[in-house]
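*Asks:* got a sequence here, can you model it:
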Amino acid sequence: MMMRTSTFRQRLVSSISALAAGLVVASTAGAAWAAEVADALDALSRDTVVSERVSLKALGITTPISLAGIDARYDVYLPIPADVPLQSPNLSLDARYLRGDGGRTTFVVYLDGSAVSARSFRSDEGNAGLDIGVDSAARPGGFVRLGLAWSSSVARELCEEARTIGDILEVSPDTYLDYSYDASAVTTISSAWTALRQDVSLLIANGTLDRRSYDTAWRLGLALERAGKRVQITKLPAVGDTIDLNGIVVPQGLRTVPAFAALVGEGRHTIASEAEIGALLLLGPPSLRPRVAVSDDALSSQIKTAIDALGSQVLQVDPEAQEGFSALIRSRGKLEADQAHEVALSHLSGRPVIVVEPDAGAAAAGLFDTLWRATAQAQRLIVNQVQPPVIGGNIVPLGDLTGAAGNIDLLDRGQWSASIDLASALADGKVPDEINLQVSAAPGATDTRPVVSVFFNDYLLGASRLDAHGQPERIKVRVPDYALLPRNVVRVDFRRQPSSNHCRETPSSFPAAVLPDSYLTLGPAPAARDFVGLLPRLSGGASLFVPEQWLSRPAETLSTIIHIADAGGVSPERARIEFAAAAVTPTEPFIAFDTAVKGSSDIVQVDGDRLILSDRGGRVFYDVAGLRDVAVVRSATGVAGSPPGLIYQSIGQQTLQVAEPFRLSRGNLAVLGPRGVLVHVDTNAPVVDKDAASPLDTIAQFKPEDLTGVARERPALFWGVLGVVVALFLIVLLRARRARRRSDQRQ
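*Replies:* Now for the predicted structure:
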């Protein structure tokens, strides 16, 4: 009996010892897990490095850059954060060459004006790519300037004829710049703007947006598009949404927290809790990296709910992690903008985010205009009113439209350009009517005079030979209606024949300039019978009519408004938005989105996925059903006295998602697809331009003093024709004298 009792006691003591050891091990493991959580939170809060890649394709260069000739050059400005040092910047240049004509070829690469690579090629074709490090110094301008120079020539007696067409260098759009930077070094709204990628995610709350937030979102999106960005509307994820786990990196120390553990893996995942949304906000997956946000009450509440839910899970795993979690939220999980009319710099997912209050949309859009954005040298601003100044009168100096100097070193060709945005610079429906240029050029090495050509939106409007004596010379051209667009570019192209005196001299450049007293003359917009006449009228105080139900689908419908407003030249600062539940009666130029307009013609009829188009006489010329991924937009002149506008109509159940910006350049009707305009149609009868001069008018208006211009422009032709005329006159005179003598002899 005593032996059994002793054995029982030994077993009991052994069991208690094992249990105690297990508890110690479990306690030690729990402490280790807790320590790992705290360390991971601390490491994540200190991780402020942002890595970016900017490619030529992202900048809109979708075809290879082709260089050929004696001296071909091309500059590309790669955007980076302004005044922020870079970390490990590297340029990967993807290029190839063809050497069909032989001779000497040289390829030089410049970075910020300094040559970093120079090579000569001897094979018939080959790879010209390279990887090269870039200086990490901060750049106030916010750009790395990539310069490409290609020279190809063959040995000939006349150096100026040593041009080749078979020696070509092509730089691929896949060329890119990789770099990283410390997000904490971005300290102002202005520098945060320069840190924006070409593809910008604009964050809004999930669910139905209120009217102010919707209004602010489309204005910010339009301002971004006008700045050359591509806007993606991103709504905050909600429980039940499906996300892609690819690209999400969860630190090992946080995988004991259920919300973080749920995001480990690949493929699709359905969000199961608010805590998982909080984890997504802190980790910053590729699908949730906003750079601009509309900070309304709904978004702030949704973010707070998600972060609080995540915090509860973290504290359950490690009650001592409160301080580390709070530090993490301050650096990576908070959008701070809580004052009226406020624009602020904040950080989410370790990246800088520009946060805009819902009542600051119009002023914020004005602040981000090219003219004013450099003034945002603060972390918080109260923007009550920001608009570009409206140019008064009918004279616009070209120097006011561009900050670029007009001086050009001209070897054989040089260009100068200026941009005119009707929405920001002009008002009252005025458009460019006439271009008055003052140019000058220095004498060259030969008597061949340089030629200057004037382009407006790539239309050649006029050209002239210059005297090239270093004095101002005036060129005046008229701007036709068909050349007008919401954003216009005046381009002045100089060309001169280089000379080397039969290889005894090296061809050198000579200066030319577009002088500051060059100007545009404005005139009234053409009649609003088509897109050309309508778009200038939308650049002022236009009205946007949007269906009420679009508020419940902001992620789909906002992009439609942004792209149509961009194509229409609408001003994000001056336009007004109205939410309509029935047909509307506009009182000013307008754009109506899936909204009936009283008094408009019915040349477009939509019935589900069926589209019917007819002319003004009611004759149907297009009737097709079963359409997908298309929409139609048309100009509307309405009844007599009503304002003109654009009417956009969706076809089918889904709202068309346009991926790229487009132009409404001709006609009065356009069918749209995912990549922009599929077809332009003009249902109006042709209209004769009464201002256009006929050939008979030209003959009737000829004046003798016009011969002076002929003598100056073509002296050889002038004197040759004059000599022929004098010779004919003398021949006629001699024959008349002979005839008179014969008559006298007969008498």
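
*Asks:* CA only for contacts and neighbour counts going forward, please
*Replies:* OK.

*Asks:* and the next helix or strand past the one helix or strand Val109 maps to?
*Replies:* Using DSSP states H and E, Val109 falls within strand 104-111. Following strand 104-111 in sequence order, the next helix or strand is strand 114-120 (DSSP H and E).

*Asks:* what's the local residue count around Ala167?
*Replies:* Just so we're on the same page, residue 167 is Asp rather than Ala. 26 (other Cα atoms under 10 Å).

*Asks:* am I right that it is in contact with Thr106?
*Replies:* No. In this structure, Asp167 is not within contact of Thr106 by Cα atoms under 8 Å, at 10.4 Å.

*Asks:* could you also give me the structure for this second sequence? I'd like to compare it with the first:
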Amino acid sequence: MRSYLDGSRAALRVLLCVSLFLFVQPAFADIGDRLEVTEGTTSLYAGPSSAASRLMAINAGEQMVEMERQGAWVFVSLKRSGDQGWILASQVRKATQSNVRAASAVAEAPRINLPVAQPAAKKELKKESAKKASRQARVVEPEVLPVAMEQASSVKILPPPVNAQPEGAFATHKVSLEDLGFRKGIMFEGATVSHAATFFFPAPLDSRITNGTLRLMFRASPDLHEFANIRISINDTPQKQVLLPGDGGMHEVDVLLGPSAFHGKLVKVTVSAVLPMSDDRCFDDRLSNIFLHIMPESSMAISYQPLAESIRDAWRLLPHKVTISLSEGVLSNEQFASTLAVMSILADEGKKVEIVRLPVMGDIVVAPKAALEGMMANGSLRDDKGEPIGPAGKPLDQVSNLALATFANRTSVVVTDPFDVQPMYLLDDNWKMLGAGDHYRVYRPDNLRAHGGLLGTEGEAGFYSLPLTTLGMNVDARYITREVSWQTVISPYALPLGTEPDFLNLEIVAPVRWKDDPDYELYVFLNDILVKSARLADNGMKQHFTVGLPSEYQKQFNEIRVVIQHDIETGDCHGVMPHDYVQITPDSNLVVKKESTLAPAKFSDLSRYFQTGFDTYLDKNYLSHPDKALHLLARLAADFPLVIDHNRLHFVDSTERLSPEVPFVAVGSLGMADDVEAPVRFDRGHVRIQSPKGESYFDVSELSKVTVAEIVKAPFAYGLWVTPSDNADEEVRDRLELTTDNVAFIDSLGVIKTLDSSEPSLAQVYYPDAEDWFDVLGKYRFWLMALLWFLLTMVIVYIYRVAQTNKRARMEDETFYREEEVRVHGDAAAHMVSIDDIAPTDSLDHLDQKR
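*Replies:* Sure, this is the predicted structure:
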């Protein structure tokens, strides 16, 4: 008992001491509290460093709201103007209640004392407001540290203090909308629709982030209404809203972000806009030329202190143009396979790749440990400009084949022996599918067997039902005035093995409408082709729609878009727009069926055909000149798509004749066995594409910059045969849209021509150097057909004439026999001779002699 009492007294004493300590401590401000400048004049900075760009000078007593803290710096928003920036914590204090009330009174005083504006005065006030908004939209706030600031006309730039020093080794990572896959930016069109778009930017996971800046570049229709505006939200929190200037020019708006915006893999950015042209909604509705174009150069810049041990941060923060260093000489099969894996992932992410050879040190190095360690030891490594990169910070990891090589002025991701490709996929994640939303098709399974099992719920034999929610469609209820849409892109790897899309089961709940309320209409698109339109019932109950998905409209990646529109026909055009909720319910699903045939007739069929696995055959010369094939293979793997099994990668001599027995991909000027049926055979010399009349379209052999891809048929399997051009080391700049037909001609700009070899009436393949009697027959088939027709006609005429002659002869014989028979019977009657006494053979012998 005594020990218990002693312990209780000790606990009370500790509690009393803590309470006294907290009581005597000064009150520290928290996020959301009001702060004020203590004394003198201080500066508002673009980043948490005295070396960052200075935004403006603020005087003593200036009040602001704390948004977050980082060390000795506070991220604040000024009370009077809403400007944001960083300020030293030692130069501010928590504002007292009396000062807060005084500041609020000063801020509200102009509004209280304003006289009632007359209509004309109101109009002038609106014009002044629009001019002010235009000036605000033109203000360009500074980029993050350490990027230099672009001076804006309405921002006063103060020179940095003389003793300003960087507070750490900072790096800046910049990602644009184009890097995310929005190649043409984002376009909002229409005056009466509330527009919104969401995209995601990747952020470091391990490194210390100091701050960031979202720079939005846009251009809008001229003569917009003064209340047209754009709003920017970060992680679902509104950050800035500006009125859109109606001059039709290019404008920028920056949003400063604190470290808290980057807590997670992705930074969610939502841009919404309202684009009225006038106060008359009916007038605006008739205008179809209203737009707001968010440029693809819009970007997110992140300032951070790199963590030297974080491989995943180094991978996530690779620049848009990546340099890969390979060892000198002939590559091993494993080194080639690892490089191909890395380049395929980078191609998925939209990166530009350049291949160099050691001792040039790139962003990524794929080389044996021995070769790389020797160069690190003797200091022979160079950057892309030929300058030494300095000594290595630490030796390579001797356990893993994936490591970081840190030097004085750069860090590289190293892939070394043993060359295991699986860590390459572990570095990557599926953020890109989210980051690009529905505008950019990207998906790659980390495991080759990820799609090997059956998915969905089996109904009738051979049919499976897949919920749309598992296929990436967000089926949340939507707020509709004029139009809402849901969309998703169905990856071939999301379907059960050996199946193809058949139809959609859509379950929709539409609003209840009054008698005079216009109708709601449903539209369903497959790859931008309208496949269903229907009118929704007005009872507010769940409705079922079956939407067929024709196979002729399907591709490897099928985009499904569901649109519901509300016609606004009656009512006060100056009134309030109708607002209702509509939803695709979560039990909506995609039904897939087993493939009707396994024989691929067009390029899009190969995606499903190859899902069971395939062999890859490459020309052995590519080990000495890997850039001749790596760019093309990476593009094919990313865009076709192909999941290349690196354990089934075979290098063969160009003189070897292939006759695969399983599905295959062959790349190079390889020989194919005679039993392999190919639309275009390059082992027969020159190849010419000509019209059915023999007119030449073009000579494939003379097009040295053209790569040919085609579907070929071996005795037991089908395959894809790709013959690279002479300059295949040039990266294909655009995605390869290989869907229809079975022969494609590709250059550095992408697919330039496709044709279907099963339709010889359109185009034919001709080999001038390897003519056989079939080719001769094909070449002169017109004259041969004419000669055959003439001979056939002559034979028919001859047969006809012979038949006519024989017919006349038979008729004469019949007449003669009848006459003789009449005469014989007449003689017999005259002499009363019995017919039985007459020998028929004797009586007719003279007739034959006479004949």
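
*Asks:* coming back round to it: now for Asp167 and Thr106 of the first structure: what residues contact both?
*Replies:* Residues touching both Asp167 of the first structure and Thr106 (Cα atoms under 8 Å, 6 or more residues apart in numbering) are Ser152.

*Asks:* list the buried residues for stretch 623-642 of the first structure?
*Replies:* Of all the residues in stretch 623-642 of the first structure, those buried under the rule 16 or more other Cα atoms under 10 Å are 628-638, 642.

*Asks:* nope, stretch 450-468 of the first structure is what I was after
*Replies:* 450-456, 461-463, 465-468.

*Asks:* among these, which lie within strands?
*Replies:* 451-456, 461-463, 465 (DSSP state E).

*Asks:* which stretches in the stretch 401-550 of the first structure count as helices?
*Replies:* With helices called from DSSP state H, counting those that start in this stretch, the stretch 401-550 of the first structure shows them at 422-425, 531-538.

*Asks:* for those helices, which one sits closest to Leu203 of the first structure?
*Replies:* Smallest distance to Leu203 of the first structure across these (Cα to Cα): 25.6 Å, for helix 422-425.

*Asks:* among the buried residues of stretch 623-642 of the first structure, which ones are in strands?
*Replies:* 631-636.

*Asks:* ok, for the most centrally placed residue in the first structure, nearest residue in space, not its chain neighbours?
*Replies:* Centroid-nearest residue in the first structure: Gly228, 1.5 Å away (criterion: Cα atoms, centre = their mean). Residue nearest to Gly228 of the first structure in three dimensions, not counting chain neighbours: Gln198, with 7.4 Å by Cα to Cα, 6 or more residues apart in numbering.

*Asks:* I'd say the one you found and Gly60 touch.
*Replies:* No. Using Cα under 8 Å, Gln198 of the first structure makes no contact with Gly60, being 9.3 Å away.

*Asks:* neighbour count winner among these two?
*Replies:* Gln198 (19 against 12).

*Asks:* check contacts around the more buried one.
*Replies:* 54, 58-59, 228-230.

*Asks:* filter those to the buried ones?
*Replies:* Buried among the contacts of Gln198 of the first structure by 16+ other Cα under 10 Å: 54, 58-59, 229-230.

*Asks:* those residues in strands, which ones?
*Replies:* 54, 230.

*Asks:* can you show me the helices along the first structure?
*Replies:* 2-46, 189-194, 211-226, 258-261, 274-283, 297-317, 322-332, 361-367, 422-425, 531-538, 554-567, 695-700, 706-713, 715-746 (DSSP state H).

*Asks:* can I get those in a markdown table with distance to Glu161 of the first structure and mean neighbour count?
*Replies:* A markdown table is the format used below for the helices of the first structure (distance: least, Cα to Cα, whole Å; neighbours: other Cα atoms under 10 Å):
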| stretch | distance to Glu161 of the first structure | mean neighbour count |
| --- | --- | --- |
| helix 2-46 | 62 | 14 |
| helix 189-194 | 45 | 24 |
| helix 211-226 | 43 | 24 |
| helix 258-261 | 69 | 20 |
| helix 274-283 | 61 | 24 |
| helix 297-317 | 66 | 18 |
| helix 322-332 | 62 | 18 |
| helix 361-367 | 51 | 26 |
| helix 422-425 | 44 | 25 |
| helix 531-538 | 44 | 28 |
| helix 554-567 | 45 | 22 |
| helix 695-700 | 39 | 9 |
| helix 706-713 | 25 | 12 |
| helix 715-746 | 25 | 11 |
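
*Asks:* who wins for proximity to Tyr110 of the first structure among the ones you listed?
*Replies:* Closest among these, using Cα to Cα: helix 189-194, at 22.3 Å.

*Asks:* just give the nearest non-adjacent residue to the counterpart of Glu170 of the first structure in the second structure, would you?
*Replies:* In the second structure, Glu170 of the first structure lines up with His293, judged by TM-score structural alignment. Residue nearest to His293 of the second structure in three dimensions, not counting chain neighbours: Met187, with 4.6 Å by Cα to Cα, 6+ apart.

*Asks:* what lines up with the one you found in the first structure?
*Replies:* In the first structure, Met187 of the second structure lands on Ser66 (TM-score structural alignment).

*Asks:* show me how far stretch 842-851 of the second structure is from its chain's centre.
*Replies:* 99 Å (Cα atoms, centre = their mean, to the nearest Å).

*Asks:* an error on my part: the question was meant for stretch 777-796 of the second structure.
*Replies:* With Cα atoms, centre = their mean, you get 55 Å for stretch 777-796 of the second structure.

*Asks:* residues in the first structure aligned with it?
*Replies:* Using TM-score structural alignment, stretch 777-796 of the second structure pairs with nothing in the first structure.

*Asks:* touching that stretch from outside, list them.
*Replies:* Gly694.

*Asks:* switch the cut-off to 7 Å
*Replies:* Outside stretch 777-796 of the second structure, not one residue touches it by Cα atoms under 7 Å, 6 or more residues apart in numbering.

*Asks:* touching, Ala275 of the first structure and Thr305? I think so.
*Replies:* No. With contacts defined as Cα atoms under 7 Å, Ala275 of the first structure does not count as touching Thr305, sitting 8.3 Å away.

*Asks:* spit out the contact partners of Phe640 of the second structure.
*Replies:* 736, 738.
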